[in-house]
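Trainee: okay, here's the prediction I keep looking at, along with the sequence it came from:
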Amino acid sequence: MRWDENHESPDVIDRRGEGGGGGPALGGMFAFLPLLMRSRFGWVGLLVIIAVAMFGGLRGLFGGGEQRVHGETRGVAGAQGDEKMVHFVSFVLDDAQTTWRELFSERGRSYRNAKMVLFTGATQTACGRGRAATGPFYCPPDERVYIDLSFYQELSNRLGARGDFAQAYVIAHEIGHHVQHQLGTDKRVQSASRAEQEGAGGASVRLELQADCYAGVWAHATKRRDLLEAGDLDEALNAAAAIGDDRLQRDSGGAVQPETWTHGSSAQRSRWFKRGYESGDPSSCDTFAEGTL
């Protein structure tokens, strides 16, 4: 992928090296329980998140040790190193949001930028205490994407999804959740019954596959802007397949159980990303209207 190696984003909040604290008040937390920390790539179940949120310390939203940058907060204790990766994720974040701002404008809507928080180990969020073990996630109440950059080592070394466009896909997927939040799609899932949310064809899987498709829509835009290089599409498709529920279940030594899926199979995730990439049209991503995913 072609990108500006010196890029900085006013929407990146650097908390690396600060450590994490408690979460929000109970009322705000439980209002979003069905959507807590979306896009954990199927690694952590809801019961674990509830336990973390209840026992991780329910204090303020965010702690100290920060300074104002462009009207937002940026940590002053960010870890040294990984600076090239910081520039990379900043570039992808801004490029993805520029794409969605343009798409929203074409449809007579205003796009509201998300923030991206870089952290180490654990951090406070409006959804409870976020941990690196959950993988990257999006928190609807504070409209922020959270990522511990060490995740990319896991993505490459353990899951075998290598390359910069695999890394970019992860961010584009999370911004897809931010798009859903602005469109009210996440509320549709939140209001569904538990039976409607669960399973291979449930609303939770449909929400995740739509975020994959939205990531593909962004990838289509990068192709138009001549940012794609040979092999980039394959990297993204490989990453989507690597985090399919069936693949993760097999890799963990368990049986494939579609009734427990939360994000979709490897084939589904790759297929919906490719649909967005080929069309470049968000309207092609209506997973909720599809009988067969």
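Mentor: The structure has been received and is ready for your questions. Numbering: from 1, shown residues only.

Trainee: C-alpha only now, for contacts and for neighbours.
Mentor: Noted.

Trainee: give me the distance between Ala166 and Ala132.
Mentor: Distance of Ala166 to Ala132, computed by C-alpha to C-alpha, to the nearest Å: 18 Å.

Trainee: looking at those two now, which is surrounded by more residues?
Mentor: Taking neighbours as other C-alpha atoms under 10 Å, Ala166 and Ala132 compare with Ala166 leading, 22 against 19.

Trainee: pick out the residue closest to the middle of this structure.
Mentor: Glu174 (2.4 Å; C-alpha atoms, centre = their mean).

Trainee: could you find the closest non-adjacent residue to that one?
Mentor: Of all residues not flanking Glu174 in the chain, Tyr138 sits nearest, at 5.9 Å (C-alpha to C-alpha, 6 or more residues apart in numbering).

Trainee: contacting residues around the one you found?
Mentor: By C-alpha atoms under 8 Å, 6 or more residues apart in numbering, the contact list for Tyr138 reads 37-39, 144-146, 174-175, 177-178.

Trainee: what does Glu83 give?
Mentor: Glu83 neighbours (C-alpha under 8 Å, 6+ apart): none.

Trainee: check it against this one:
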Amino acid sequence: MRFDNSRESDNVEDRRGGGGRSVGGRGIGIGTIVLALVAMYFGVDPSVVLNQATNGPAPSAVSRPAGPPANDAEAKFVRHVLAETEDTWAQIFKDNGKQYAAPTLVLFEGRTPTACGTGQSAMGPFYCPGDQKVYIDLAFYQELKSRYKAPGDFAQAYVIAHEVGHHVQNLLGISGKVQAARQRAGEREANALSVRLELQADCLAGVWAKNADAARNILEAGDVEEALAAASAIGDDNLQKQAQGYAVPDSFTHGSAEQRMRWFKRGMASGQLGVCNTFQSKAL
């Protein structure tokens, strides 16, 4: 991934080393993490789910050492990627007669307060519509590389672009409509709506990649394959098979590996917002 023509974003809040704590107690299964993510996205404090999973009132907390300096390479990378999303979505919104309001990206370690409840590293990167912030513990990138076998800088950029895709959904009013519909639905239908929301965010990540590359030539050989590997690795079917040996499609909340890759490729092939309407697509 090239940043020759890219600036660094000023919308990064670095909370690392500022009182972040790590979660102790029993291990947390991937199914619990998925539930916690869904809970947080729709405004429910995810610590309720995580605390129940650790079989105790509150997980033990262990102080972590001070985080790396604010100008470390990982933080600079995040600021470059976030700037790319800002410039790209500002132009797309302008072309569609709208004004883009950029989100803040928060770097944290262990746990951190959010408008959606307590954010925890165990949940992976997430977006909170309540404060319009993207949250990420950069330790996730090592997890993506070692545990999920999805290395590469563009795999990391895809993760950020997906969460910013949720911000775009929030600005366009899609998230609020989905939340209202989920509250009226049964569990199976609510899960299906979550899948459509997540696949749309994957598609929007593809739209971003297409437009950012066209404007500033950010992609290098192998970058798209890195993003697809990440999308596949965190598909619900692969995560469930890794955790329990089999997949239960009705319980999916983010989409299968094949779906996540396909919708990212669809957004990238077109570069147009209109191709990402997962809510009108009969076949996901």
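Mentor: That came in fine, so what should we check first? For clarity, every value in this text was computed on a predicted model and none was experimentally measured.

Trainee: on that earlier part again, am I right that the residue nearest to Glu174 of structure 1 falls within a strand?
Mentor: Yes - judged by DSSP: H, G, I helix; E, B strand; the rest coil, Tyr138 of structure 1 forms part of a strand.

Trainee: how about it, what's its partner in structure 2?
Mentor: The equivalent of Tyr138 of structure 1 in structure 2 is Tyr127 (alignment by TM-score structural alignment).

Trainee: so where in structure 2 does the longest helix anywhere in structure 1 end up aligned?
Mentor: Longest helix in structure 1, counting residues (DSSP state H): helix 83-106. Across structure 2, the stretch matching helix 83-106 of structure 1 (TM-score structural alignment) is residues 72-95.

Trainee: what's the offset of that stretch from the middle of its chain?
Mentor: With C-alpha atoms, centre = their mean, to the nearest Å as the basis, stretch 72-95 of structure 2 stands 15 Å off its chain's centre.

Trainee: buried ones in that stretch, by neighbour count?
Mentor: 75-93 (16 or more other C-alpha atoms under 10 Å).

Trainee: same thing with stretch 189-203 of structure 1?
Mentor: 189-190, 197-203.

Trainee: stretch 268-283 of structure 2 now?
Mentor: 268, 270-273, 275-276, 278-279.

Trainee: and for stretch 198-206 of structure 2?
Mentor: 198-206.

Trainee: just give me the mean distance for it relative to structure 1.
Mentor: For stretch 198-206 of structure 2, the mean distance to aligned residues of structure 1 following superposition is 0.2 Å (mean C-alpha distance after the TM-score superposition for structure 1).

Trainee: and Gln268 of structure 1, what's its match in structure 2?
Mentor: So, by TM-score structural alignment, Gln268 of structure 1 is matched to Gln259.

Trainee: let me see the contact set for its match.
Mentor: 199, 235, 284.

Trainee: that one and Ala155 of structure 2, how far apart?
Mentor: Taking C-alpha to C-alpha, one finds Gln259 of structure 2 at 17 Å from Ala155 of structure 2.

Trainee: hang on, the earlier thing: the longest helix of structure 1 vs structure 2, average distance?
Mentor: Mean deviation for helix 83-106 of structure 1: 0.7 Å (mean C-alpha distance after the TM-score superposition for structure 1).

Trainee: aligned partner of Glu208 of structure 1 in structure 2?
Mentor: Using TM-score structural alignment, Glu208 of structure 1 sits opposite Glu198 in structure 2.

Trainee: that match: which element?
Mentor: helix 187-216 (DSSP states H and E).

Trainee: now do the strands in the stretch 151-293 of structure 1.
Mentor: For the stretch 151-293 of structure 1, no strands are identified by DSSP state E, counting those that start in this stretch.

Trainee: give me the element Tyr129 of structure 1 is part of.
Mentor: That one is not Tyr; residue 129 of structure 1 is Arg. In the assignment (DSSP H and E), Arg129 of structure 1 maps to strand 128-131.

Trainee: mean deviation, that strand versus structure 2?
Mentor: Counting by mean C-alpha distance after the TM-score superposition for structure 1, strand 128-131 of structure 1 comes out at 0.6 Å.

Trainee: who are the packing partners of that strand?
Mentor: If contacts are counted by 3 or more C-alpha pairs under 8 Å, 6 or more residues apart in numbering; DSSP states H and E, strand 128-131 of structure 1 sits against helix 46-55, strand 122-125.

Trainee: what's the most buried one of the ones you listed?
Mentor: Among those, the stretch with the highest mean neighbour count (mean count of other C-alpha atoms under 10 Å) is strand 122-125, at a mean of 26.

Trainee: name the nearest residue to Lys145 of structure 2, ignoring sequence neighbours.
Mentor: Pro151 is the one closest to Lys145 of structure 2 (C-alpha to C-alpha, 6+ apart), at 4.3 Å.

Trainee: and that neighbour, how many neighbours does it have?
Mentor: 19.

Trainee: Ala230 of structure 2 matches what in structure 1?
Mentor: Ala230 of structure 2 maps onto Ala239 in structure 1, by TM-score structural alignment.

Trainee: you'd agree Ala150 of structure 2 is up against Gln142?
Mentor: No - counting by C-alpha atoms under 8 Å, Gln142 is not a contact partner of Ala150 of structure 2; they are 9.5 Å apart.

Trainee: those two: who's more crowded?
Mentor: Ala150 (25 against 14).

Trainee: that one -> structure 1?
Mentor: Per TM-score structural alignment, Ala150 of structure 2 is aligned with Ala161.

Trainee: the nearest residue to that match once chain neighbours are set aside - how many residues pack around it?
Mentor: Spatial nearest neighbour of Ala161 of structure 1, excluding adjacent residues (C-alpha to C-alpha, 6+ apart): Ala239 at 4.8 Å. As a burial measure, Ala239 of structure 1 scores 27 neighbours (other C-alpha under 10 Å).
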